[in-house]
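J.: test case, fold it:
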Amino acid sequence: MASNTYNPALFEDKWYRFWIEKGYFHADEKKVLRGEKPKFSVVLPPPNVTGVLHVGHALNSTLQDIICRWKRMKGFEVCWIPGTDHAGIATQWVVERELAKEGLTRHDIGREEFLERVWKWKDQYGSRIINQLKKLGTSCDWSRERFTMDEGFSKAVKKAFVTLYKEGLIYRGKRLINWCPRCHTALSDLEVEHEEEQGNLWYIKYPIVGEDDFIVVATTRPETMLGDVAVAVNPNDERYKHLVGKKVLLPIVNREIPIIADEYVDPEFGTGAVKITPAHDFNDFEVAQRHNLSAIQVMDDWGRITVSPFKGMDRFEARKAIVSMLKEEGFLEKVESHVHSVGHCYRCKTVVEPYLSDQWFVKTKPLAERAIKAVKTGEIRFVPKQWENTFFDWMYNIRDWCISRQIWWGHRIPAWYCKDCGHINVSEEVPEKCENCGSTNLYQDEDVLDTWFSSAMWPFGTLGWPKRTDDLKVFYPTDLLVTGFDIIFFWVSRMMMMGYYFMKEKPFSDVYVHALVRDEKGQKMSKTKGNVIDPLEMVEKYGADTLRFTLAALAAQGRDIRLSEKIIEGYRHFANKIWNIARFIFSALENVEMKEAVSYAPEDKWILSKLSKTVEIVDKELENYRFNDAAKAIYQFLWSEFADWYIEFSKQRVYKGTEEEKRTVLHVLLTVLRDAMKLLHPIMPFLTEEIYQKLPNKDAESIVIAPWPTSEFKFEEDEARVEIIKEVIRGIRNVKAELNISPSTLVDIFIKSEDDKLIETIEKMVASIKQLAKVSEIHSVSEASSGCVSFFLPGIEVYVKVGELINVENEISRIMKKLKDIEKDIQKLERKLSNENFLKKAPKNVVEKNRKELEELKEVSEKLARTLQQLKHLQ
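T.: Below you'll find the predicted structure:
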């Protein structure tokens, strides 16, 4: 091979260009229609057009790519559709920030010019993340790339909105939503970032009307009390049962409001009595709906108070003024420090306000029923299964979905208001006149649709819906969705609802939910902590394959990934190991005329049998999305079995064998290398292509389209016998290590076995045993002399002659001292692990580490004790 060391920079870009030029990632729907191939389809979760590749994207796309490449090699016509999301608020924020540098706002230049600027920005920067995904080796069908605001997708969005509206599932109404006073728009729950903050609990006295008494209410937001319409207690709270139905006088405002009973109230929080402000709290809004209470709005959309005597004040300024007035008038009982979760706008970090506003909503309850049934019956399955509970929790308690946003970038709501009669005209095309009164005096709604509304149609909108295209016919429903747990509510569940509603079919069969990538200490990565790992830097430094294998190897189901550069660097050694395996084999091929193998040696049958088993394991693990177990099986086979054992076995025949032996061993080496590269290809596509292209026995133009290896080699008995021989070699090495004999020192061994086939295998592999265990002669036990240390394996006894190589007395003394030291360590660990305080307080991984260490020490102790006994017999 051209380079002595693994250098991915020399070939990764080259092979990606080759794959694109050859069109290997393009799915041909006609092959499926003609019945030539089964289909496998996936949609890439569309990253924000503003985004740059982070390690979560790298994990998500790597796991999808592994499955897609595997399915492609298994003979499926794989359609993996990529694309980007227009990311309404995020993109508008970026462009507004650029405008601010010119001293302008979007209002200064107007909607039309502002949108022109956004499109220009998108054309210039919008493909960054797609190009970065390509650097990772992502095998999407780029000819089918979509954007959530391209012309076809825009038609799909309008069609969906109009259909849902005309069928009574979209309505305009006044409801509570998340509102950013800075961005001046409604936000989805996902666009609200909750942070723990140090705040206060203010305990306020509400006088009971007609009595010389009061009820104390605890609140974290005293400024909203101006809009209180009730005080609520739990119906089972004995402290307040006698007050239910009475009224209190709202301090400062002097308005009478009722005391009501509702299960929502937590008797343990504060005083067990809470103020109800339906216009400014989601839970309060629900309580008010149940008790037919009106909502009083006391804040405008800039977060300013709208009622006297605090009118015009910012909400936080008003908070101070209200607390001060409560204190002066004797209504403030006490103040306590209190840590609570506060919602912030994910863009500008402003504290979000629950806000009563006229918005467009989707009635989700009717849509949710079919999606719930699909998961219950297994029609759609979550992997790991535990995420079903998260899905059900959300879906059973689902609220109507606010889909309007007060920004300019996005799908403008296709609704036109009649200035003459007030009728709302909803239409896919611009209406010429009001459908109610015939007036032409119409104006379009200023709002745009929530980004999640358009992305909810991603599985079928990308395939051409509402047209009945061949793509839609062939590739819908899709087979797999890979996503993060944080958007099960906002995206996954909504794709299900829209898929069943518009397509009458599920949007996908399997939802694989991957974990979060954390730093090596288990902390969430963030720029402020300085613990972010940039995947592009890791690709530059270690290669895309190394990063991909690391992510796959760590992707255990249901467990967060702890990632560090050190771990990535460790897997680069694996890539280098593979490179060196290939270099050894290719150098051995020089000047050898390759022919079919004549007769397999035992070790040939052993490695071919191991190869077949590895194929079966990898197939099974990938089928169940156990990426880490698939990676582990390949790693174990290539490093431990192929490199550490078979290649060492093979060297005797490669360098000293007959022509026939050399041809046979090279045939096996090439067969195993070729099929092992195929097994590894879905995880490490670039390295495997580089090696595959140099193989004399390659079976396709590219490894991308090469057939997946079969598990055709079944040599169970030969495999078992070679496993025993490996243990014999290990046993001899261990004896030398335990007795301080140099590994290179030659020893005589004596064997006893009644298994004739095992003896025959030993005879065939005698050269390898001598070389790998550094043995001078192998005798039958009848020739054994004194001075031997023995060990026993299934079907065989092995005696290693050491008497002349060691000072028995010194060795006995040394081992006894070592056993004493080990016994002290064992006792220390046993005391620690029997200490209840340690078991309760120590981190789980520390306890496990101690238990493992104890097991290992006991194992070493047992081995040394056996050796000691044998040495005493030599005295």
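J.: C-alpha from now on. contacts and neighbour counts both.
T.: Will do.
J.: need the contact list for residue 550.
T.: 567-568, 571 (Cα atoms under 8 Å, 6 or more residues apart in numbering).
J.: tabulate those residues (TSV), appending secondary structure and neighbour count.
T.: Shown next, in TSV, are these (DSSP: H, G, I helix; E, B strand; the rest coil; neighbours: other Cα atoms under 10 Å):
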residue	secondary structure	neighbour count
567	helix	16
568	helix	21
571	helix	20
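J.: and the helices in the stretch 301-450 of the chain?
T.: Secondary structure of the stretch 301-450 of the chain (DSSP state H, counting those that start in this stretch): helices at 315-328, 365-377, 387-396.
J.: another sequence for comparison is provided below:
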Amino acid sequence: MTEKTQAQNQASPAELPTQYAPAEVEGKLYERWVERGYFEADENSGKEPYTVVIPPPNVTGSLHLGHAFEHTLIDALTRRKRMQGYETLWQPGMDHAGIATQNVVERELGKEGKSRHDLGREAFVERVWQWKSESGGQISGQMRRLGDGVAWGRERFTMDEGLSQAVQTIFKKLYDDELIYRAERIINWCPRCLTAISDIEVEYQDDDGELVSMRYGNGDDAIVVATTRAETMLGDTAVAVHPDDQRYAHLVGRSIQLPLTGRSIPVVADAHVDPEFGTGAVKVTPAHDPNDFEIGQRHDLPSLTVMDEHAVITVPGPFQGLDRLEARSAIVAALRAEGRIVAEKRPYVHSVGHCSRCKTTIEPRLSMQWWVKVGPLAKAAGDAVRDGRVAIHPQEMEKRYFDWVDNLHDWCISRQLWWGHRIPVWYGPNGEVVCVGPDEQPPSGEGWTQDTDVLDTWFSSGLWPFSTLGWPERTGSLAKFYPNSVLVTGYDILFFWVARMMMFGLYAMDGTAPFGTIALHGMVRDQFGKKMSKSFGNAVNPLDWMDEYGSDALRFTLARGANPGVDVPIGEEWVQGSRNFANKIWNATRFALMNGATIEGPLPEPERLSATDRWILSRLGETVAEVDAHYDDYQFAKVSDALFHFAWDEVFDWYVELSKTTFQAGGEAADVSKRVLGEVLDVTLRLLHPIVPFVTEVLWTTLTGGESVVIADWPADSGFRDAAAGREIAVLQQVITEVRRFRADQGLQPGQRVPARLRLSGTPLAAHEAAIRQLLRLQPEGESFTATATLPVAGAEVALDLSGAIDVTAERKRLEKDLAAARKERAQAEGKLGNESFLAKAPEPVVEKIRLRLAKAEEDISRIEGQLGRLPSA
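T.: Predicted coordinates:
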């Protein structure tokens, strides 16, 4: 039992409105928390640190359900740790989102009839900064709506001065260590955004295309290849077959004619080719396909680029100047005219990559770019998990992590944009290449130019856990709050963001991993498990639900669905249910305050407690221990379920109801129960606070008079347990539940009172007679009492006089009709299950369904026969 403070300031229940109105309190409460500095972190405190970074949302973004879900989980963790006495830092900030932001500003310019080229690079970048200051970052206000307890005083932006210095520092360090280099490789190219993009920015979807089989060569030298991108045949420099494929052994090493081009290309043997797929022969276009590029490297083939950055054909001849799709149709027509089309399949559904920003089809393209040599960095990232320095939760996600880092290709980090961290490399007039660090002067003089590309956004966000704390300076914040305690993020960016943070953190911070635990969650889906998307018509704006039901309701719904690494279905009716839970907490606390529940003074000694008091205090201790264990295992759904069932089922539906009789009777027992109820509510509200912070803040401060539940102590398990009291209350609950069920079966209204005789002597229930009668609406038996129904339950006996309470004839007729239907259902099921011919032919699922029907029918028959037997005589 925790020691209470400021109890003398306990507020009056009159201060609580009869109904909870989230919209009237949430915004005011949040601003009060921020003004009082509850969420700020002190690097000079002696408390143990607990650090979590926010996965930085895009500056162009707005709060979506995925953000709301992730932020709810992080906020729950950090609020609990703050209450436990840690120096807690939830680091906020935003990502500059290179492509997305540049696209937004370019669209704004388009409305003015201008392009970025009309402004020039410097003026365009100034325009982006202007947009950022005026329109960017609306998500910050939306995070406040959700209740995010972030340290706003430490907010960072991936292109602010300090983070820019960090980016330039690590680029220089990697360059000097020969882990950054420039080379011509195949990249993902967006012909609309005119830049290379990362794998994470490519969205794959099934498109209707065409599969064309074409004959290269003539006569005995002929060979058939198939492609969905016929336009790339203009850049073919070989045909490849498997070394063991005897069908083409005679062609390996020879040259065949490439149609439409006047060129001859060799046939090469390469183990990459699958001889079982298609014809077993593939066209090789090294400049326009990543696999073909690798084949080209192995066989020293030339790489011919046949399209410009706009995906327009550049090869001299009849197709020059055509868009790639126009060229595709024209080339197929030309091949058909020459009799070289062997087969055409359309529509041919296949997976095609699209730019996630503008939805344009991605074009694999050979391009000179900057790369990170990830081999040694990826090995270090894998070793940190293998040797236990970093734990991945749930553990089964480790395999996906290792599959990625153990097979990581070098990372293309340059982007052909103007908005972003410009690559700190200068080129001289005589071919000089100079990489410049943050404290170095770039070379000057005639002929020196800086690289025009900027860095991939993931490069700067990969530094997030330490750059936000002041690195490369050895700041007090860095010493206090690095490494992070945990990273909470979606499994979908395990590879792209998490792996990069691991590589950079270990590299820059002397082998210290950026976090101790990686806690992965799933994606939010609709109530049917379908991915949310505007195109599907099932996307939800979380702000709408917060407006309608309150932020606590949305948060509780999201947390209750959060099983580690598993996708989270959510529907509006579930948010409505959570709103009802918030209202239940409000109403029950208000009732308790109106009836004198208090936290003043110590808890009474166990010998002064009733069995009901001892039971709820025992369950309170067990719940504290259960919630702690689930939090430590990142089992947010189990935390939420444990709190929901304890609060609603046990505190509100049982303890509060059982205590009403005690309160009415008054005296010492009532005073004891009021103190116990105050204790239970105090602890329960503190347990609930990390997930539902707003309603608990109002109720806890009203109950206790404390300053804020945000800075209250996290409850400790009292260690109090009373198994005997638990068994006694379980029997009491059984009696009340069984009699309630009987009343419902007899058609009695919930508030309808009936005379009853209770035989409770010799059972632990004797002390609870007044509560039993009140909860079951049972009057004393009276002189004319006639027992028309008797229920033996748990060693006790409840006799009821239902004469005049129900229409026995009508009720018997209804039940007999139901019984006849159940018996007919049983007979039909037994008939099918007794038919050997049916059992031999019917699928097992069909048979199992009939078995279930039979079991259900037998259960109904037993129940209805029992109801009929308990009916009074007509």
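J.: of all the helices of the stretch 301-450 of structure 1, which lies closest to residue 117 of structure 1?
T.: Minimum separation from residue 117 of structure 1 across the helices of the stretch 301-450 of structure 1 (Cα to Cα) falls at helix 315-328, 34.1 Å.
J.: in structure 2, what stretch matches that closest one?
T.: Following TM-score structural alignment, the aligned partner range for helix 315-328 of structure 1 in structure 2 is 324-337.
J.: distance from the matching stretch to structure 1 after superposition?
T.: Aligned to structure 1 and superposed, stretch 324-337 of structure 2 gives a mean residue distance of 1.1 Å (mean Cα distance after the TM-score superposition for structure 1).
J.: including mean neighbour count and distance to residue 118 of structure 1, could the helices of the stretch 301-450 of structure 1 go into a markdown table?
T.: Formatted as a markdown table, those follow (neighbours: other Cα atoms under 10 Å; distance: least, Cα to Cα, whole Å):
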| stretch | mean neighbour count | distance to residue 118 of structure 1 |
| --- | --- | --- |
| helix 315-328 | 16 | 33 |
| helix 365-377 | 16 | 34 |
| helix 387-396 | 16 | 34 |
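J.: residue 617 of structure 1 is nearest to which of those helices?
T.: The closest of the helices of the stretch 301-450 of structure 1 to residue 617 of structure 1 is helix 387-396. By Cα to Cα, the value is 25.4 Å.
J.: residue range for the closest one in structure 2?
T.: The aligned range for helix 387-396 of structure 1 in structure 2 is 397-406, by TM-score structural alignment.
J.: what's that stretch in contact with?
T.: By Cα under 8 Å, 6+ apart, stretch 397-406 of structure 2 touches 378-379, 381-382, 392, 494-495, 499, 565.
J.: and the furthest pair within these?
T.: The farthest-apart pair in those, when distances are taken by Cα to Cα, is 379 and 565, at 24.1 Å.
J.: returning to that earlier point: distance to residue 619 of structure 1 added to the helices of the stretch 301-450 of structure 1, as a markdown table?
T.: Output for these, formatted as a markdown table (distance: least, Cα to Cα, whole Å):
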| stretch | distance to residue 619 of structure 1 |
| --- | --- |
| helix 315-328 | 59 |
| helix 365-377 | 25 |
| helix 387-396 | 24 |
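J.: which residue in structure 2 aligns with residue 282 of structure 1?
T.: Per TM-score structural alignment, residue 282 of structure 1 is aligned with residue 290.
J.: my guess is that match meets residue 188, correct?
T.: No - between residue 290 of structure 2 and residue 188 there is no contact under Cα atoms under 8 Å: 9.4 Å.
J.: so between these two, which is more surrounded?
T.: Neighbours were counted for residue 290 of structure 2 and for residue 188 using other Cα atoms under 10 Å; residue 188 has more, 26 against 18.
J.: doesn't that one belong to a strand?
T.: Yes - per DSSP: H, G, I helix; E, B strand; the rest coil, residue 188 of structure 2 lies within a strand segment.
J.: residue in structure 1 matching it?
T.: Match for residue 188 of structure 2 (TM-score structural alignment): residue 178.
J.: residues in contact with stretch 584-594 of structure 2: which ones?
T.: 12-13, 16, 18-20, 647-648, 652, 656, 674, 677-678, 681, 695, 699, 703.
J.: and that stretch, how far from the chain's centre?
T.: Relative to the mean C-alpha coordinate of its chain, stretch 584-594 of structure 2 is positioned 33 Å out (Cα atoms, centre = their mean, to the nearest Å).
J.: which parts of that stretch are buried?
T.: 584-590, 592-593 (16 or more other Cα atoms under 10 Å).
J.: how about stretch 700-710 of structure 2?
T.: Buried, per 16+ other Cα under 10 Å, within stretch 700-710 of structure 2: 700-706, 708-710.
J.: what do you get for stretch 825-838 of structure 1?
T.: Neighbour count says stretch 825-838 of structure 1 has 825-826, 829, 832-833 buried, by 16+ other Cα under 10 Å.
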